[in-house]
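Novice: any chance you can model this:
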Amino acid sequence: MPTVKPPKDAPEPTPQPEEPATPAAEPEAEAAVIEPTGPEPGVYEFTYGADCVYPHVPLTCRAARPERPATEDEPGEPEVKATVVDWPFGPPDDGRWTKTRKKPNQRADNEPPLSSEE
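Specialist: Prediction:
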C-alpha cells in the first residue's frame, strides 16, 4: 500500500501525551475523613411529650410533668423534671432533645453509683 504524504502546508500533528496510570485510592484514607452527623456534643434536655427508653445506652428519659394535686378519686403526683443529660458524642438524632444550659440530672442507667470512698 502506498504511503500518503501530507501536504506541505498542513499543520504538524500534536503529540498526544500518554495518560499516567492513576493509582487506586486507599480505602483506609477515605474512611478516616468521615464527618460526624447529627447534633453536636453537649448538655441536652429531653423535650418529648412522653417518657422514652434508649436500650442501646441504656437510659430512661422522663418528660417534664407539672405537679398534680390529689383529688378524692386519685392520689396526687409530684412534679417531674425533664431528663437532662450531658451527651459526650451528641444525643440521639430523633428530635426529642433540645440543647440547654441546665445542669445534667441523670446519667446512663448502667453507670455505677458514685461512692464516697473514691
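
Novice: all contacts plus neighbour counts: C-alpha atoms, from now on.
Specialist: Noted.

Novice: report how many residues lie close to residue 28.
Specialist: By other Cα atoms under 10 Å, 8 other residues sit near residue 28.

Novice: secondary structure class for it?
Specialist: In three-state terms, and counting by DSSP: H, G, I helix; E, B strand; the rest coil, residue 28 is helix.

Novice: contact partners for it?
Specialist: For residue 28, no residue meets the contact criterion (Cα atoms under 8 Å, 6 or more residues apart in numbering).

Novice: ok, now the one 3 residues further on?
Specialist: By Cα under 8 Å, 6+ apart, residue 31 lies in contact with nothing.

Novice: separation between it and residue 59?
Specialist: Taken as Cα to Cα, to the nearest Å, the spacing of residue 31 relative to residue 59 amounts to 30 Å.

Novice: residue 99 too?
Specialist: When Cα to Cα is applied, the distance between residue 99 and residue 59 equals 18 Å.

Novice: one more, please, to line up against the first structure:
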Amino acid sequence: MSSSTKSWLAAAAGDLLLILVFAAIGRDAHARGDIISGAFITAWPFLVGALVGWLVPRVWRAPFSVWPSGVAVWLGAVIVGMLLRAATGQTVVLPFIIVALISLGVFLLGFRALYALIRRAAAKRQHRA
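Specialist: Model (predicted):
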C-alpha cells in the first residue's frame, strides 16, 4: 500500500471516528439509550455528508490539509447531514445546527491542525539533526 493511500485512509478513518464520537456524545448528553448502535443511527447523515465533502473537492489528494480539505469535509458533514436529517424527519433546530457546526469543526479541523503541528515539529527536529 502506498504512503498516499495510507494517508487518505488514515484521514478518512479519523473523520469516521470523530463523527461517531460526536454522535455518541450527543446521544449520551441527551440520555438516549443504546449509545453504540444509536451513534450509528445519529451519525449516518453526517457520515454521508462527510463523504460528499471528500468526493466533491477530491480530498484524498491532500487529506490532512485544513484548507480546503478539512473545511470541505466539515461543511459537507454539517450541511448535507442536516439536509438528510430534515429529509428523514429527524430533528433539525438552530441550537443543534450550531452545536454540530462548532463540534464537528473542532473535531474535523482540529485533528488536521494537530497533525500539521506534529509534522512541522518533526520536520524541524529532523532539520536540526
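
Novice: so after superposing, what's the score?
Specialist: Laid over one another, the chains give 0.21 as their TM-score (TM-score structural alignment, normalised by the length of the first structure), with 48 aligned residues with a Cα RMSD of 5.0 Å.

Novice: if we go by neighbour counts, what in the longest helix anywhere in the second structure is buried?
Specialist: For the second structure, the helix that runs over the most residues, judged by DSSP state H, is helix 94-128. Within helix 94-128 of the second structure, the residues scored as buried using 16 or more other Cα atoms under 10 Å are 97, 100-101, 103-105, 107-109, 111-113, 115.

Novice: return the closest of these with respect to residue 73 of the second structure.
Specialist: Closest approach to residue 73 of the second structure among the buried residues of helix 94-128 of the second structure (Cα to Cα): residue 108, at 7.5 Å.

Novice: quick check: that closest one vs residue 86 of the second structure, distance?
Specialist: For residue 108 of the second structure, the distance to residue 86 of the second structure under the criterion Cα to Cα works out to 22 Å.

Novice: and if you look at residue 37 of the second structure?
Specialist: Using Cα to Cα, one obtains 21 Å as the distance from residue 37 of the second structure to residue 86 of the second structure.

Novice: looking at these two, which is more packed in?
Specialist: Set side by side, residue 37 of the second structure and residue 86 show more neighbours around residue 86, with 14 against 11, by other Cα under 10 Å.

Novice: how near is the more buried one to residue 79 of the second structure?
Specialist: The value you get for residue 86 of the second structure to residue 79 of the second structure, if Cα to Cα is used, is 11 Å.

Novice: before we move on, what about residue 29 of the second structure?
Specialist: When distances are taken as Cα to Cα, residue 29 of the second structure and residue 79 of the second structure turn out to be 22 Å apart.

Novice: between the two, who's got more neighbours?
Specialist: Taking neighbours as other Cα under 10 Å, residue 29 of the second structure and residue 79 compare with residue 79 leading, 19 against 9.

Novice: I figured that one hits residue 48, correct?
Specialist: No: with contact defined as Cα atoms under 8 Å, residue 79 of the second structure and residue 48 do not form a contacting pair (10.4 Å).
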